[in-house]
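Participant: fold the following.
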Amino acid sequence: MNGRTGEAVAETRDTGLPEPSEPARPPGTPDGNVTARRTLRTHFGTVVGVAILGALLWRLGTGPLVDGLRRIDTATVLAALGIGAVTTVFSAWRWQLTARGLGIRLPLGAAVADYYRALFLNAALPGGVLGDVHRAVRHGQSAGDIRRAVKAVVLERVAGQLALAVCGAALLLTLPSPVRDDLRTVAVPVALAGAGALAVVLAVRMNQAPGRRTGSLPGSGLLREARQGLLSRESGPGIALSSVVVLAGHLGMFVVAARIAGSGASVPMLLPLAVLALLAMGLPLNVGGFGPREGVTAWAFAAAGLGAGSGVAVAVVYGVLSFVAALPGAAVLVARWAGALRGYPRGAVGASGEVSSRKYGSKFSTRPASRPFPFSTEARDGRPMTPDSV
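Facilitator: You can find the predicted model right below:
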């Protein structure tokens, strides 16, 4: 019995067929563990942001937060919309200049509309970057070069972060802040290390043969495109000016939020705290911007002797005002969705459902309208998405 049983088992294994209890999966289908890990990575930032908010509200209560939100009136909403209009226009101008430096055409009116839409999607969706991805892909489809369009958006965001780093470091080093002493301690070693690294790179570059200098260093192509997009003579001054104006608008919005939340701290005391809050907003661990910003602001206000509860209230009011400032982006979405549902003028679409090449050029090839959905990153329903069509 045992011998025949062993032979039967061996024959079953030799056939190579899966056991009945473990049905075979189609090729390329991930198992449950892989799917769970992907889901966890996708929603990790949202979960962390919710956890931070929950911990703060549980520890500090909702009293200061509710009081701050109740003080938002019509004048505050109009102020938020005004500041948001200034920062959005200058941000769109910075994007236009960056795209032009990379050789991509982007009219200012189209850039403003797309930037408003991106801000609204960033504020309404988890992660805080989906709107930027959307505008990069849409602009790339309209320009016929998604690769350079994505780089233009990335470089535009990098310009804003560089302005925040430079101006923020100056404010944190000069004005009273909870981190001023620590920054002064590490500022000199960091500056010396950066200068040493730059000197090494330049020395390696100069010691190479002239014919091998171009593109010889790792990342030289990326640095060359960064210079073209951000540091050219035509675009560099405008990008620097727009970045400073945008940063000033964000700092002004924080001061307004502090006054609405009932904080009586002076502006020189609030500016370093605002820089810390803006730095925390760059972390991809938030829900529509909420999360680390509130945690860092609560700690900064407590360290400055202003109260952690007041810091949470200011951060939340700032988030609400920022969302209000991005609301015109919802109007852009609705307007484009309505335009897609209404269709197109006569003569724009031929009998085959394709766009007339006399109007849009022979290089564009589109398919018939299928999904008039405002969040789609594809060409708009039978007509190529171009900056002029905004």
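
Participant: CA atoms for contacts and neighbours, from now on please.
Facilitator: Will do.

Participant: surely Val314 and Met253 touch.
Facilitator: No. Between Val314 and Met253 there is no contact under C-alpha atoms under 8 Å: 10.5 Å.

Participant: between the two, who's got more neighbours?
Facilitator: Per other C-alpha atoms under 10 Å, whichever of Val314 and Met253 has more neighbours is Val314, with 31 against 23.

Participant: spatially nearest residue to the more buried one, not counting backbone neighbours?
Facilitator: Of all residues not flanking Val314 in the chain, Ala258 sits nearest, at 5.1 Å (C-alpha to C-alpha, 6 or more residues apart in numbering).

Participant: for that neighbour, the count of nearby residues, please.
Facilitator: Other residues close to Ala258 by other C-alpha under 10 Å number 25.

Participant: that one: which element?
Facilitator: Assigned by DSSP states H and E, Ala258 falls within helix 236-260.

Participant: touching that helix from outside, list them.
Facilitator: 68, 71-72, 80, 83-84, 86-88, 90-91, 93-94, 97-98, 159-160, 163-164, 229-230, 264, 267, 270-271, 274-275, 314-315, 317-318, 321-322 (C-alpha atoms under 8 Å, 6 or more residues apart in numbering).

Participant: also this sequence, please, to line up against the first:
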Amino acid sequence: MQLELTEKELSWQTEWRAFAAEVIAPAVEEMERTAHLPPQLDEQWRARKVLHPFLPTELGGQGLDLFHLSLLVEEFSRHSPVIALLAAQQVIIGIRTNLESFNFPEHRDLARQAANLEAVFSLAATEPEAGCDLGGLTTTCERQPDGQFEVSGGKAYVNWAARARMLITLARSGEGKGTTLVVIPLPSPQVRIGEVHPTLGMNGIEAAPVTFDRMRVPATHVAGVPGFGLDLYDRMVNELRICLAAMATGLAQQAFDDAAGHAKARKQFGKPIGSFQSLQWRFSDAALKIDASRLHVWQAVELAGHKGSCFQQAAMAKVFATEAAFWVADFCLQVMGSRAYVRPSRVERLFRDSRFLKIALGTSEVLRNKIAERL
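Facilitator: Now for the predicted structure:
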């Protein structure tokens, strides 16, 4: 595993860092105020072709891989984990999984649209009584006599549900024969989208409940093989967990940088507060956690590339990095005191956003159980 970025990778990192600073950072306050993505984001996203390099060469891209995506989401998360998560979903679901596993004829055109944010891809898995316990799914997907599939049921939290073009929906197959992953196109009169949930953090994620009322789709909209959707779902979610770990690393790094700058400038009792040993030791702990998080991400990416699917390393990276980010953000808020606690404050916002990361795509507790099962 290479532990230093190449010149080309550094160039990509610099480009994505500039986009985050010039486009994402100015939009954050509007997202906090409205809890929606700012309309100007789409235009800037397309103009700078942010995700085009992740398209394969035959579609005009450069075939960038999961490691490059981890670099991108780390940079974006310094200013907005929300935009970072959107980028991760578009690449992992809208480009990678779409081109590898989706069967409908227009999937190549939709990959280009995913890169431009013209077609948002969202995952619909969590239900009111089935979060991490996928065995409790009540949404059903049943084959009909005419060969189509009918989906009925509901999902509790679907990110960007109202603006999604495709919902990647996990459902229990008819007659209890496994689990099917089905791609549901929107809008549709058979799909009802509820009000956006107000949340502690991650304003702009626009998560809402979704209900399917005998929604019919052709057989080509079943991802992979009917009844065997969990394999594909797990592979997709493992990649998303790695991206969540990279997001946590970027969030923690930015909070650390802000707090370190404050500690060097802020004076109490005649000297900078950063000179006090009690803070120096905790800054050292924070730096240790951030570097270890990044290494967890890179190792998970490396092993996922060799094995195709790597639950253990993805889960470890997700648990470690998200818990580290919450610890670091809490410490940095403490260092900055009222400067961070009073809104608007980037560290205060990152602290609230960090709480989401420990819950999404498998809670720390459930993932620890699953890690232990494989030891």
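
Participant: what does the superposition give as a TM-score?
Facilitator: With the length set by TM-score structural alignment, normalised by the length of structure 2, the two chains reach a TM-score of 0.28; 153 aligned residues with a C-alpha RMSD of 5.5 Å.

Participant: start and end of stretch 60-76 of structure 1, how far apart?
Facilitator: This stretch, stretch 60-76 of structure 1, spans 25 Å end to end (C-alpha to C-alpha, to the nearest Å).

Participant: buried stuff in that stretch?
Facilitator: 64-65, 68-69, 72, 76 (16 or more other C-alpha atoms under 10 Å).

Participant: Glu43 of structure 2: how many residues sit nearby?
Facilitator: Glu43 of structure 2 has 12 neighbours, counted by other C-alpha under 10 Å.

Participant: would you mind measuring from it to Pro209 of structure 2?
Facilitator: Per C-alpha to C-alpha, Glu43 of structure 2 is found 28 Å from Pro209 of structure 2.

Participant: swap in Lys271 of structure 2?
Facilitator: 52 Å.

Participant: for structure 2, what spans make up the strands?
Facilitator: 120-124, 140-143, 149-158, 164-173, 179-185, 191-193, 208-217, 222-223, 267-268, 271-272 (DSSP state E).

Participant: okay if I get those as a markdown table plus mean neighbour count and distance to Leu240 of structure 2?
Facilitator: Output for these, formatted as a markdown table (neighbours: other C-alpha atoms under 10 Å; distance: least, C-alpha to C-alpha, whole Å):
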| stretch | mean neighbour count | distance to Leu240 of structure 2 |
| --- | --- | --- |
| strand 120-124 | 25 | 11 |
| strand 140-143 | 23 | 24 |
| strand 149-158 | 23 | 15 |
| strand 164-173 | 24 | 14 |
| strand 179-185 | 25 | 16 |
| strand 191-193 | 17 | 24 |
| strand 208-217 | 19 | 20 |
| strand 222-223 | 24 | 18 |
| strand 267-268 | 12 | 42 |
| strand 271-272 | 13 | 40 |
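
Participant: may I see those organised as TSV, with distance to Leu71 of structure 2 added?
Facilitator: Listed next are the strands of structure 2 as TSV, based on distance: least, C-alpha to C-alpha, whole Å:
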stretch	distance to Leu71 of structure 2
strand 120-124	21
strand 140-143	37
strand 149-158	25
strand 164-173	25
strand 179-185	28
strand 191-193	33
strand 208-217	29
strand 222-223	28
strand 267-268	35
strand 271-272	33
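
Participant: sorry, back to before: and the contacts of helix 236-260 of structure 1, which of them are buried?
Facilitator: By 16+ other C-alpha under 10 Å, the contacts of helix 236-260 of structure 1 give 68, 72, 80, 83-84, 87-88, 90-91, 93-94, 97-98, 159-160, 163-164, 229-230, 270-271, 274-275, 314-315, 317-318, 321-322 as buried.

Participant: narrow these to those in helices?
Facilitator: 68, 80, 83-84, 87-88, 90-91, 93-94, 97-98, 159-160, 163-164, 229-230, 270-271, 274-275, 314-315, 317-318, 321-322 (DSSP state H).

Participant: count the residues that sit near Ala372 of structure 2.
Facilitator: Number of residues near Ala372 of structure 2 (other C-alpha under 10 Å) recorded here: 10.
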